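# need coordinates for the following:
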Amino acid sequence: MQLLEKLISVFTEHDYLAVFLVLLICGMGVPIPEDITLVAGGVTSGLGYSNVHVMVGVGMAGVLLGDMMMFMIGRHYGESALRWRWVAFLVTPQRQELVQIKFERYGNWLLFIARFLPGLRSPIFIIAGWSRRVSLFKFLLLDGSAALLSVPFWVYLGYYGANNHDKLLAWVHRGQSGLWVGLVLLIVVVLFWIWRNRRDAQLLAARQANATAKNPESRG
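Now for the predicted structure:
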């Protein structure tokens, strides 16, 4: 509650720029919750200090730029980035091992899931950069898709709960659970879509093979 009130106070005085800068440093691993920052931005819009739709855009820009900075640090400096104390603090040996395990389990989809893993988000993006698993375009596609779910959700939650901070915090906690449920459902839908496309492709290939076998002349 105290952090939310402080952020609201800062944002009402400095508006979009403050929201953008706080989100930027959130992306760099500073322990300020991104969801609370976005909610605070939404609250300032609900109180009439800013436009909520513009705030969503500012939130997207701050989130994606912060994430991209982490990715590019990994891409340009590789493991030598660990010489910087703040990077070494974020990417501990234990976190490196945990991130590698998660990459083996989820593949590049981990870059989408990372949006919902606050403690591991920055290490995941840095490691993804130095491992060169994906291009910058694919990184932004995966990370941006996740941000399109989370950023508007938190900003509009703050906007509609601007006049009742106590209830708002309760909604924040429920919203965190709701986002996880939504994420799981989205992953299930995507996996089903991939499975169905592969199955259809296999059936089509089988039919074409049967047709070729029945009509040998068509081979020529």
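
# from here on, just use CA atoms for contacts and neighbour counts.
Will do.

# who does the helix ranked longest in the chain touch, helix- and strand-wise?
Secondary structure of the chain read by DSSP state H shows that its longest helix is helix 165-214. Packing partners of helix 165-214 (3 or more Cα pairs under 8 Å, 6 or more residues apart in numbering; DSSP states H and E): helix 136-160.

# buried ones in the helix it packs on, by neighbour count?
139-140, 142-144, 146-147, 150-160 (16 or more other Cα atoms under 10 Å).

# now the longest helix of the chain against helix 136-160, angle please.
140 degrees (axes from the mean of the first three to the mean of the last three Cα atoms, to 10 degrees).

# how distant is helix 165-214 from the center of its chain?
18 Å (Cα atoms, centre = their mean, to the nearest Å).

# I figured R132 hits R75, correct?
Yes. Counting by Cα atoms under 8 Å, R132 does reach R75; the two are 6.7 Å apart.

# and those two? Which one has more around it.
R75 (22 against 14; other Cα atoms under 10 Å).

# and after the stretch of helix or strand that one belongs to, which helix or strand comes next?
Using DSSP states H and E, R75 maps to helix 52-77. Next helix or strand after helix 52-77 toward the C-terminus (DSSP H and E): helix 85-90.

# this one next, for a side-by-side:
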Amino acid sequence: MIEKIIAALAGWIIAVISTLGYGGVVLLMAIESACIPLPSEIIMPFSGYLVFKGELTLWGVALAGAIGCVVGSIPAYYLGMYGGRPLVEKYGKWVLISHHDLKLADRAFEKYGEIIIFIGRLLPAVRTFIAFPAGIARMNMLRFIAYTFVGSLIWCWVLAYVGMKFGENWTSLKVYFHEFHIVLTVAAVVFVVWYVRRHLRLMKHHH
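The predicted structure is shown next:
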């Protein structure tokens, strides 16, 4: 069943990007960032395939993806800010947000602070929901947008690049993405550890 849904989604995603080009990438990534789990693992590699075909440019699709992420994250941020937890707990299930996802995003935000917005954008699953706790915590909007944009730009560029390199075989990436997630997650964890240690060292110096 889930395979069917993904196949249908993939078909729709491909149609949207083929028709609207960069605008389609912005739109889809906005939906993905507004806590509706559209797979960016299909959106961006397909965009990369179109780069391979010469229809779009790599930086163009990466930028479009990142802009989409910012656009989609802003409503989620405000939902967190004004509706907060009760709203999410009540309606979250309609957009497939589980309490578990929320707790994960929350805990990450509390533990690592604002840099998690950047790192969260590089983590599958977390990236879709990370805007909520930022809104609940009333994080500085400009920093929120900057972190979201930079983190998303890296994510979108990498996925589009991989799609471009694979060219005609971009659909066979699905298998790799599973492993790719593991690599990304490990990289993000390493970054977090480094960041936290650096942070602690700086704090020691100040005291």
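
# corresponding residue for G27 of structure 1 in structure 2?
Residue mapping for G27 of structure 1 onto structure 2 gives S33, with TM-score structural alignment as the criterion.

# again but with A146 of structure 1, I slipped
Match for A146 of structure 1 (TM-score structural alignment): G151.

# for the closest residue to its match other than its chain neighbours, what are its contacts?
Leaving out its chain neighbours, the residue that sits closest to G151 of structure 2 by Cα to Cα, 6 or more residues apart in numbering is F118, at 4.7 Å. Taking Cα atoms under 8 Å, 6 or more residues apart in numbering, we find F118 of structure 2 in contact with 147-148, 150-152.

# how do those residues look in structure 1, which are kept?
When the contacts of F118 of structure 2 are mapped onto structure 1 and scored by both residues aligned by TM-score structural alignment, their matches' Cα atoms under 8 Å, the shared contacts come out as 147-148, 150-151.

# surely the match of G27 of structure 1 and Y77 touch.
No. Using Cα under 8 Å, S33 of structure 2 is not in contact with Y77; the gap is 10.3 Å.

# who has more neighbours, these two?
S33 (29 against 26).

# contacts only, for the more buried one.
So S33 of structure 2 contacts 68-73, 76, 127-129 (Cα under 8 Å, 6+ apart).

# what does R121 of structure 2 align to in structure 1?
With TM-score structural alignment as the criterion, R121 of structure 2 lines up with R115 in structure 1.

# who's in contact with that match?
121, 143, 146-147, 150.

# helix/strand/coil for the closest residue to I67 of structure 2 other than its chain neighbours?
Take I67 of structure 2 and drop its neighbours on the chain: the residue closest to it by Cα to Cα, 6+ apart is V26, 6.2 Å away. Going by DSSP: H, G, I helix; E, B strand; the rest coil, the secondary structure assigned to V26 of structure 2 is helix.

# V70 is in contact with V26 of structure 2, correct?
No. When contacts are counted by Cα under 8 Å, V26 of structure 2 is not listed as touching V70 (9.3 Å).

# ok, L203 of structure 1 to V190 of structure 1 distance?
20 Å (Cα to Cα, to the nearest Å).

# I meant G144 of structure 1, not that one.
Counting by Cα to Cα, the gap from G144 of structure 1 to V190 of structure 1 is 16 Å.

# again, but for Y106 of structure 1
13 Å.

# equivalent analysis for D67 of structure 1, please.
In terms of Cα to Cα, D67 of structure 1 sits 24 Å off from V190 of structure 1.

# which of these two has more neighbours?
The neighbour comparison of D67 of structure 1 against V190 (other Cα under 10 Å) goes to D67, with 28 against 12.

# enumerate every residue touching the more buried one.
Per Cα under 8 Å, 6+ apart, neighbours of D67 of structure 1: 27-28, 122, 125.

# which residue lines up with it in structure 2?
Per TM-score structural alignment, D67 of structure 1 is aligned with S73.

# check L168 of structure 1 too.
Per TM-score structural alignment, L168 of structure 1 is aligned with L173.

# kindly tell me how buried its match is, as a neighbour count.
17.

# and it, what does it touch?
Counted by Cα under 8 Å, 6+ apart, L173 of structure 2 has contacts 163, 166.
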